[in-house]
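Undergrad: sequence and predicted model, in that order:
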Amino acid sequence: MILSSQSDTPAATGDAAGHRGTIRGWGSFVLILISLIVEGFDLQAANFAAPSIVEDFGIDRAEIGPLLSASLIGVLIGALTIGPLGDRFGRRTILIACCVAYGTLSLIAALAVNLPQLIVLRFLIGIGLGAVLPNALALAGELAPRRLLATATGLVGIGITFGGVVAGAVAAHYLPTHGWPALFVAGGVLPIAIALLLWLALPESPAFRPGAAPKAATAGVRAVLAPEFRGRTLAIWLIFALVLMVIYLLSGWIPLLIRDQGYSLAQASWIATGVHAGGVAGGVCASLLLARAQWKIVAIFAALAALSLLLLAVHNWGMGMLIALLLLVGFFSTGTQNGLNGSASATYPAAFRASGLGWALGLGRVGSILGPLAGSLAILLGLTAARHFFLIALLPLAIAALLALWLARRQRLAPPMDEGQ
């Protein structure tokens, strides 16, 4: 059972009440998962719409860069500034408000008549997206039994990855006939619809219900950098940045690697899809393992991702082995990220969990911005073959694994205490 209540057994009111609580808990989990699938869709919408935007506005491909970066910068700001408000006003409140906000902005973006308008709107959309993720992750964990907090948080985060797959499918179907506005219309209608469902059916976190323990006097970044959390927080920030840098490096260079091996565009598309499928499987696997261990799982997956990348980089493999290694890379790299989401959530108490996740996810976006630039660094270092670019990812993953092992030891010595849950 993933979600039923904050205790691991049904309440004393009887089996029927416990069964109803289990159904409500699973329903809440599914709603949060759908909200993150929708967020993943919106995060990728501009990437898939870019070719159509270039053609429609008659601009050069080089001019599209600011549009693709705008939402990432917005996500960083939203996670750092709006996301922590969930510790003050409640996760559910911020989640619903931000879904409505970025959905409305996406509908407006569909009416944009030039590139500067789209850039500004995508930046504002990114702010809303950045605030949704930490509160959705925190709420999913807090609606689960305490022993499954990290598992529930990790599992629900898979919605972001799956949302990118959905965006690709929608783009393939509607872009040829309806153009780029269709993606932004879908990216507007979907979050507004899910916001209505969240308002009707999603409960608030137990930490914000009547009778819960008073909120901490200190929240936000001051709370996560308090002496007892400072070391762990700085380590978590660095791991998020390193892992997201690797993931965005891979997303940028895997297609190049496949094409560099001489495969057709159709073959490259199927192989890239397999990488995403491996990522979903890895995210599920890592999240389920978090019930037994948390930061140790992050360390293991990061180390195995590094090993997979090393094998990928040292030899010019045939198609069968290439696909197998890319599946492993997707499995372990995405598994590392989902394990990281769950473990970080379990590190902080409910009083400032959204702040802890918001700052980690926000600062992690610095890594996502730097990731694609690592390819340029590889060229400067003389790594001209596409497969050699993956050597750049080995050191970040090794550092992430070592930091995760250190956090596992600290977590064992100082586990978080969630009052009021």
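TA: Yep, it's here.
Undergrad: make it CA atoms for all contacts and neighbour counts henceforth
TA: OK.
Undergrad: buried ones in stretch 105-116, by neighbour count?
TA: 105, 106, 107, 108, 109, 110, 115 (16 or more other Cα atoms under 10 Å).
Undergrad: the last one against residue 56, yeah?
TA: It stands for residue 115. No: judged on Cα atoms under 8 Å, residue 115 makes no contact with residue 56 at a distance of 10.3 Å.
Undergrad: I'd like the buried residues of stretch 105-116 as JSON lines, with secondary structure appended.
TA: Listed next are the buried residues of stretch 105-116 as JSON lines, based on DSSP: H, G, I helix; E, B strand; the rest coil:
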{"residue": "105", "secondary structure": "helix"}
{"residue": "106", "secondary structure": "helix"}
{"residue": "107", "secondary structure": "helix"}
{"residue": "108", "secondary structure": "helix"}
{"residue": "109", "secondary structure": "helix"}
{"residue": "110", "secondary structure": "coil"}
{"residue": "115", "secondary structure": "helix"}
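Undergrad: and which of those is nearest residue 167?
TA: residue 106 (14.1 Å; Cα to Cα).
Undergrad: what helix or strand is the residue nearest to the closest one when sequence neighbours are not counted located in?
TA: In this structure, residue 106 finds its nearest non-sequential neighbour in residue 188, 4.8 Å apart by Cα to Cα, 6 or more residues apart in numbering. Assigned by DSSP states H and E, residue 188 belongs to helix 181-201.
Undergrad: adding another structure so you can compare the two:
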Amino acid sequence: MAAPALDIQTSSPIDLSHRPMSAFQWLMVAICFILNFNDGIDVLIVSFSSTAIIAEWGLSKVEMGYVFSAGLAGMTLGCFLIAPLADRRGRRAIFLVSVGVIALGMLGVGLCHNYGLLLALRFLTGLGIGGILPTMAATAAEFSNQKYRDINVGLVQAGWPIGAILTGLFCANYIPVYGWHSAFLVAGGLAVVMWLLVLFFMTDSLDFMLNQRTASGQSARTLTAVNRLLARMNADPIAALPTVQRDAPQPGLPALLGTTYKRNTLTVWVGAFFGFMTLYTLMSWVPTIAKDAGLPFALATGVGIMLNVGAALGSASIGAFGSRFGLRQSVLTFMLVAFAVMQVYAFTPLTPTLIFGLVLLIGFFVQGGFNGIWPTLSRLYPAGIRATGVGYTVGIGRLGAILGPLLFGYLSDGGVSIQTLFVLFSLPLLVMGCCIWSLRSGQL
């Protein structure tokens, strides 16, 4: 199912797609995986802290919904404004700026005692998250060979739920003792460590270097950088840079909406909007739902952790399923099963054991299927517009992520039953599955 070296997916004219991956390439993928902890930490730290914040500050569910959505609003803006710069300024530069912003936002919330300031800091943190999310997917794809590309892009997305699991374990054990501020201070400290990791080890990809060569005066410097990178990838040096592809699309929104990519771009935007809507609603509200159902704080947090255990397993699996059965078929199948499991949750009398089991399956199929969008995007767009394509897709999707938790809060405060809410929020999964299925590309 993988693409040849010079096609739409892998635009580098130096063919490394069939070579074994070097230790350095695996390190780059591992850094992307670790950076994706930030997204899981960011979303779930608010989710797991929500009951403590509500109790301490006397917030309504609607007000808490605004806290959820403030971070998502920042992510959306970051995807639109910051992530596309990675196609112009480089992946490493965007990582440094974005992770630095995340660290400032997390540490600020850890010291915050004002609702308005909390909203502003959550927005700032989201801005940084929005900058790194699309860039991680592009970077992981560009440092992977043909054999492992889909698998690695999927594995990087497993960093999201693993970050969430670690956050849940910390919150369950330490928030009752040290308060919710402690969780944000620790998360901010971890972001500082990640920033140092990027500073000392991360580099731009070969695809990016070659696509950014725009003037002959840069050729000598670019050739030196390319050969330095090739040496780290256990590849032979080159005597001259390959010929620039004159028909390569230029970074920016016009390329995404041009004749070649317009239909698939609009289709994947619709799918991302509805997929994000359900995914972020579940991730944001599941611990609170469990607590409202009568479970103690530790068990309710455990339900949130179980959701992310399933999500980690599903995220790690979707790339392998996509390579074996095709991404379109795999995403559609995952979403159909996720829809069915949510109906079982809605209409079956629940015991604590059954809640844990069903939530595990929901996490596996909802997030596993959703994360099929990342290897899909890496195949739809060439390197020159890949971060832009992923960035705008995530940005459009984040609009659904903002709407979902907020709408859930309004409906819940309005007396709509959990059963009805689960049915309503399972429907967007079908929309996303059908959208990915309808994409037209020989790479999928």
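TA: Received it, and whenever you're ready, just let me know what you need. From a predicted model like this one, the values you see are computed outputs, not experimental measurements.
Undergrad: what residues does the residue nearest to residue 106 of structure 1 make contact with?
TA: Counting by Cα atoms under 8 Å, 6 or more residues apart in numbering, residue 188 of structure 1 touches 102, 103, 104, 105, 106, 107.
Undergrad: in structure 1, where's the longest helix?
TA: Secondary structure of structure 1 per DSSP state H: the longest helix is helix 15-57.
Undergrad: packing partners of the helix or strand following it?
TA: Downstream of helix 15-57 of structure 1, the first helix or strand assigned by DSSP H and E is helix 65-81. With contacts taken as 3 or more Cα pairs under 8 Å, 6 or more residues apart in numbering; DSSP states H and E, helix 65-81 of structure 1 sits against helix 15-57, helix 115-142, helix 353-370.
Undergrad: residue 337 of structure 1: which of these is closest?
TA: Closest among these, once you apply Cα to Cα, is helix 353-370, at 10.7 Å.
Undergrad: what residues are up against the corresponding residue of structure 2 for residue 361 of structure 1?
TA: Residue 361 of structure 1 maps onto residue 394 in structure 2, with residues paired by TM-score structural alignment. Contact partners of residue 394 of structure 2, counting by Cα under 8 Å, 6+ apart, are 76, 79, 130, 133, 134, 272.
Undergrad: most neighbours among those residues, which one?
TA: residue 79 (34 neighbours; other Cα atoms under 10 Å).
Undergrad: check contacts around the equivalent of residue 338 of structure 2 over in structure 1.
TA: Structural correspondence for residue 338 of structure 2 with respect to structure 1 (TM-score structural alignment): residue 305. By Cα under 8 Å, 6+ apart, residue 305 of structure 1 lies in contact with 328, 329, 331, 332, 333, 397.
Undergrad: ok, residue 129 of structure 2 next?
TA: Residue 129 of structure 2 neighbours (Cα under 8 Å, 6+ apart): 38, 39, 75, 78, 98, 99, 102.
Undergrad: please redo it, this time with the cut-off set to 6 Å
TA: residue 75 (Cα atoms under 6 Å, 6 or more residues apart in numbering).
Undergrad: go on, residue 318 of structure 1?
TA: No contacts exist for residue 318 of structure 1 under Cα under 6 Å, 6+ apart.
Undergrad: and which of the buried residues of stretch 105-116 of structure 1 is nearest to residue 264 of structure 1?
TA: For those, the nearest to residue 264 of structure 1 is residue 115 (32.1 Å; Cα to Cα).
Undergrad: average offset of the helix holding residue 188 of structure 1 relative to structure 2?
TA: Overlaying structure 2 shows helix 181-201 of structure 1 at a mean distance of 2.1 Å from the equivalent residues (mean Cα distance after the TM-score superposition for structure 1).
Undergrad: would you mind measuring from residue 434 of structure 2 to residue 328 of structure 2?
TA: Using Cα to Cα, to the nearest Å, residue 434 of structure 2 is found at 9 Å from residue 328 of structure 2.
Undergrad: alright, that wraps it up for me.
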